[in-house]
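Peer 1: okay, sequence plus prediction incoming.
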Amino acid sequence: MTAAIQHVGGDRRSVDPALRFSLGGRRAWVVWAAALAVYVLAVFHRSSLGVAGLLAAHRFHISSAQLATFTMLQLAVYAAMQIPVGAILDRVGSKRLILTGLLMMTAAQAAFAFVSSYAGGLVARFFVGMGDAMVFISLMRIVALWFPPARTPMVTQLTGLFGQLGALLAARPLSAALHGLGWTTSFLLASSIGVLLAVVLVVIVKDSPYADHRREQLKVREVGRALRASWRQPGTRLGLWTHFSTQFGANVFALLWGFPFLVSGEGLSAATASNLLMLMVVTTVVTSPLVAQFVAHHPFSRSTLVLGIVLAIMTVWGVVLLWPGRAPLWLLVVLVVVTAIGGPGSMVGFDLARTFNPPARIGSATGIVNVGGFVASLTVVFLIGFVLDRVAPGGPRTYTIDSFRPAMAVQYLTWGLGLCQLVRYRRRARRGLLHDDPERYAALKAGALHT
């Protein structure tokens, strides 16, 4: 076991001479904050179509399925890039990948500001998804390398929490800008922020606190071996299905279909719908520390927490979809609050990946886990658009609550698959840990801090 996981204290330079900076010290927080700012911007770019969807349908003269294709393409590229990006990450480090992703997103959003054709819009969203794919898992690697294991669950949740600021900025300010400044100016201003953050990134961020970079880099010939080893670990796949089951509900709602559902389906004003999307972000902010505390103190029960979150989301959606007529506002508030908890719940998947894999495989394992939620989101975005085109062939202008009932119900197919796989792989992960390391199994069950 390396010195990176032998201790859980703060300043360990006196113990490990390879450390240039203390784990969890001031420099660690500065590096994390600089990289986090890029992730906030990535979430903003990712979420921008959530409030611009109806305007996009008008601008590009497209159907429900074509509108869904924007988000589907973005998510498909994101998901497809996770494993190769995770493998490259272990080789080249976080800083280069975050910078590459940032520049790619900046250029793509600037292009999206000017294109007026459907094909041009698809190309722009393709590169937004590709750039976005490089940011989050690179940031997770920074968290894993710069902070001691005892703090990693909390910093992981804080990452997701502050990342939601991007969704918050997309929910209301972008909506106001689109209606006040217009499409081109709004997206061009959003893309310009990337130039400033690129300078901050270059000046501040470092890949690792260690002097010997061989500690966290893999040789090219070892990349495939690391991916296979990460995939064979049941704990990695438990993390993947955790991410798969919890994230897509909030993702689909915030990225594309929530705003049309609330406005065209439930009859809310655009301002009220934007406020509910903002409430999702506030819920994430409030619940992320609670989830982190649970994970830190009850590591053995992480999958139980995830199962409870998924079942709660399924229940409240069932009530909304079965409600006669349009649901009352109080019920929609409950819906967005409960759905939003899936965001912090999905972060548990990365903690599972960290628990069951050594530091040298963090990038690969995190990439595998991160595929889950975005594959689920991609699938559900497509299915909702597919169903809406059949029940409301006239396009977004003809959406009603009865159009959205069968469309939103397709989420249950994905939740059902996720629940089955969660139960399956948590059994395998627990059995494997009990067999390979009974002392550690007992420590986790007793609530000991995990590494």
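Peer 2: Ah, there it is. Note that the coordinates shown come from a computational prediction; the quantities given were computed from them, not determined experimentally. Numbers count the residues shown, from 1 in each chain.
Peer 1: could you use CA atoms for every contact and neighbour count after this?
Peer 2: Fine.
Peer 1: for residue 305, which non-adjacent residue is closest in space?
Peer 2: In this structure, residue 305 finds its nearest non-sequential neighbour in residue 345, 7.9 Å apart by CA to CA, 6 or more residues apart in numbering.
Peer 1: and for residue 81?
Peer 2: residue 133 (6.2 Å).
Peer 1: is there a neighbour count for that neighbour? I'd like the number.
Peer 2: Neighbours of residue 133 under the rule other CA atoms under 10 Å: 30.
Peer 1: residues near residue 207, how many?
Peer 2: Neighbours of residue 207 (other CA under 10 Å): 19.
Peer 1: quick one: contacts for residue 36?
Peer 2: By CA atoms under 8 Å, 6 or more residues apart in numbering, the contact list for residue 36 reads 139, 159, 162, 163.
Peer 1: so which strand or helix has it?
Peer 2: Under the criterion of DSSP states H and E, residue 36 resides in helix 26-60.
Peer 1: name the residues of that helix that are buried.
Peer 2: 27-29, 31-54, 56-57, 60 (16 or more other CA atoms under 10 Å).
Peer 1: second structure follows, compare the two:
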Amino acid sequence: MAREASVSDNRYGRAAWVVWGVGLFAYAVVVMHRTSLGVAGLEAAQHFGTTPGVISTFVVLQLATYALAQVPVGLLLDRFGSRALLTAGVLLAGVGQVLLAFADDLPLAYAARLLLGVGDACIFNSVLRLLPRWFDAKRVPILSQVTGMCSAIGQIAAVAVVLPLIQHLGWTNGLLIAASTCLLAALATVTFVRNAPRGEATAVVADPLREIPSNVLGVTKHPATQLGFWIHFTSGFSMNAFLFMWGMPYLIVGQGLTQLAASGLFTLLSVASMVAGPIIGALTARHPLRRSNLALIVIGALILSWAAVLLWPGKAPAPLLFLLIVVIAANGPSTGIGFDFPRTNLPVTRLGAANGVVIAGGFTGGTILILLMGIFLDWVSGGADYSAQDLRLAWALQAPFFVVGLAGILISRRRLRALMAEEGVIVPSWREVVERIRRNRGAGR
């Protein structure tokens, strides 16, 4: 019996772990390239003979492309499956990095980041779509968090691999060597990834073209998709702006850290995210009716941490800066809570499009914030080097993003709970929960 239970828990045994593991490898590789300009922004500015503000537009284009491509990629994913989209994604990302390696002018660099953005958009959603096909439902929330957690491996690799390669071998050679990992990931995907276990339906659909707009609209209007979008938006925009562009300049210029110390905090962010992921995933699986509350708690901690650092006179003390990095890291896995709402409220054949909408949340917010911060910094500095005060004011631009995001979460959650109530699922109030706990304790005496 124990052996049968073990097989049931693993569902498809070793094959499931191999398929997922290769997907994780492809995801980590693309994240490494995605975040390369975030850690090598100063080197990029020197290579192209421009300012970090202009380099930020590279990241804006890349992230905007990533966000805008999510729904079309989701539709392709529902039609062709994860294997095709993963393979195409890593190859496009690799071509983008090769093009960037040879770029000496800005137009070619913009084209390179556009390609990378499209390729990047194909990866995470494709890996998520594999999970319900290969694993039991009870495992999926934790595995989804572990999947997102593997972005930290890519972020660490950007600091530990891509940046040293560029610094020691030069811009072109360093990027070319790093880009070779995309070819390796593509070969592994073609060899090992399958959309579904052998003998089972692949859960891909081929909707008539005339029905696609109405199907996308239906997925987008569903309150589960909207709640997922706003959780991803509110948990993700600050982290994305920090990771992809303005974190390293803030730590070096705004807080007076050396590049080595700032790189250490970036590594800490990645490691802390890896630790927080399984914890948040386990809590999500254990308390499915309180998932949004968990997200709100993590978001609230982020708001308080940023407020403390930005309002602190002068440079923030090391423990406070350390706390900010850890809380930013926790908001990475918090974005993953957003994917759990479409998973439990929509058919698997619509998860590609729904997850695409959710993913667009944090990256849309991050793209807009990066752009606004770049415009603001160039304006307030008058073309000169940024000061610590300039960066402090720029990060204060987050405030309206938090207000909009929290409003979106609360409104869409109310709509989803009303829909759940119609289906017989009632979310008890906190007062009812406390009263039930009190009664249970009284009965146990």
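Peer 2: The structure has been received and is ready for your questions. Given the structure is predicted, the values throughout are model-derived calculations rather than measurements.
Peer 1: quick one on the thing from earlier: ok, and the most crowded of the contacts of residue 36 of structure 1?
Peer 2: Of the contacts of residue 36 of structure 1, with other CA under 10 Å as the count, residue 139 tops at 27 neighbours.
Peer 1: look up how far residue 29 of structure 1 lies from it.
Peer 2: 12 Å (CA to CA, to the nearest Å).
Peer 1: also residue 354 of structure 1?
Peer 2: According to CA to CA, residue 354 of structure 1 and residue 29 of structure 1 sit 20 Å apart.
Peer 1: what's the answer for residue 258 of structure 1, then?
Peer 2: From residue 258 of structure 1 to residue 29 of structure 1 the distance is 34 Å (CA to CA).
Peer 1: same question for residue 62 of structure 1.
Peer 2: 45 Å.
Peer 1: ok, now residue 48 of structure 1?
Peer 2: 28 Å.
Peer 1: kindly report the same for residue 257 of structure 1.
Peer 2: Distance, residue 257 of structure 1 to residue 29 of structure 1, using CA to CA: 36 Å.
Peer 1: mind telling me what residue 111 of structure 2 corresponds to in structure 1?
Peer 2: Aligning on TM-score structural alignment places residue 111 of structure 2 opposite residue 123 in structure 1.
Peer 1: and its match, what element?
Peer 2: Residue 123 of structure 1 belongs to helix 118-133, assigned by DSSP H and E.
Peer 1: next, count neighbours for residue 52 of structure 2.
Peer 2: Residue neighbour count, defined by other CA under 10 Å, stands at 23 for residue 52 of structure 2.
Peer 1: meant to ask about residue 443 of structure 1, not that
Peer 2: There are 14 residues near residue 443 of structure 1, going by other CA under 10 Å.
Peer 1: quick check, it in a strand?
Peer 2: No. Counting by DSSP: H, G, I helix; E, B strand; the rest coil, residue 443 of structure 1 is not found in a strand; it is helix.
Peer 1: ok, residue 108 of structure 1 - contacts?
Peer 2: 124, 125, 127, 128.
Peer 1: so can I have CSV of those showing neighbour count and distance to residue 72 of structure 1?
Peer 2: CSV is the format used below for those (neighbours: other CA atoms under 10 Å; distance: CA to CA, whole Å):
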residue, neighbour count, distance to residue 72 of structure 1
124, 22, 13
125, 27, 10
127, 22, 13
128, 29, 12
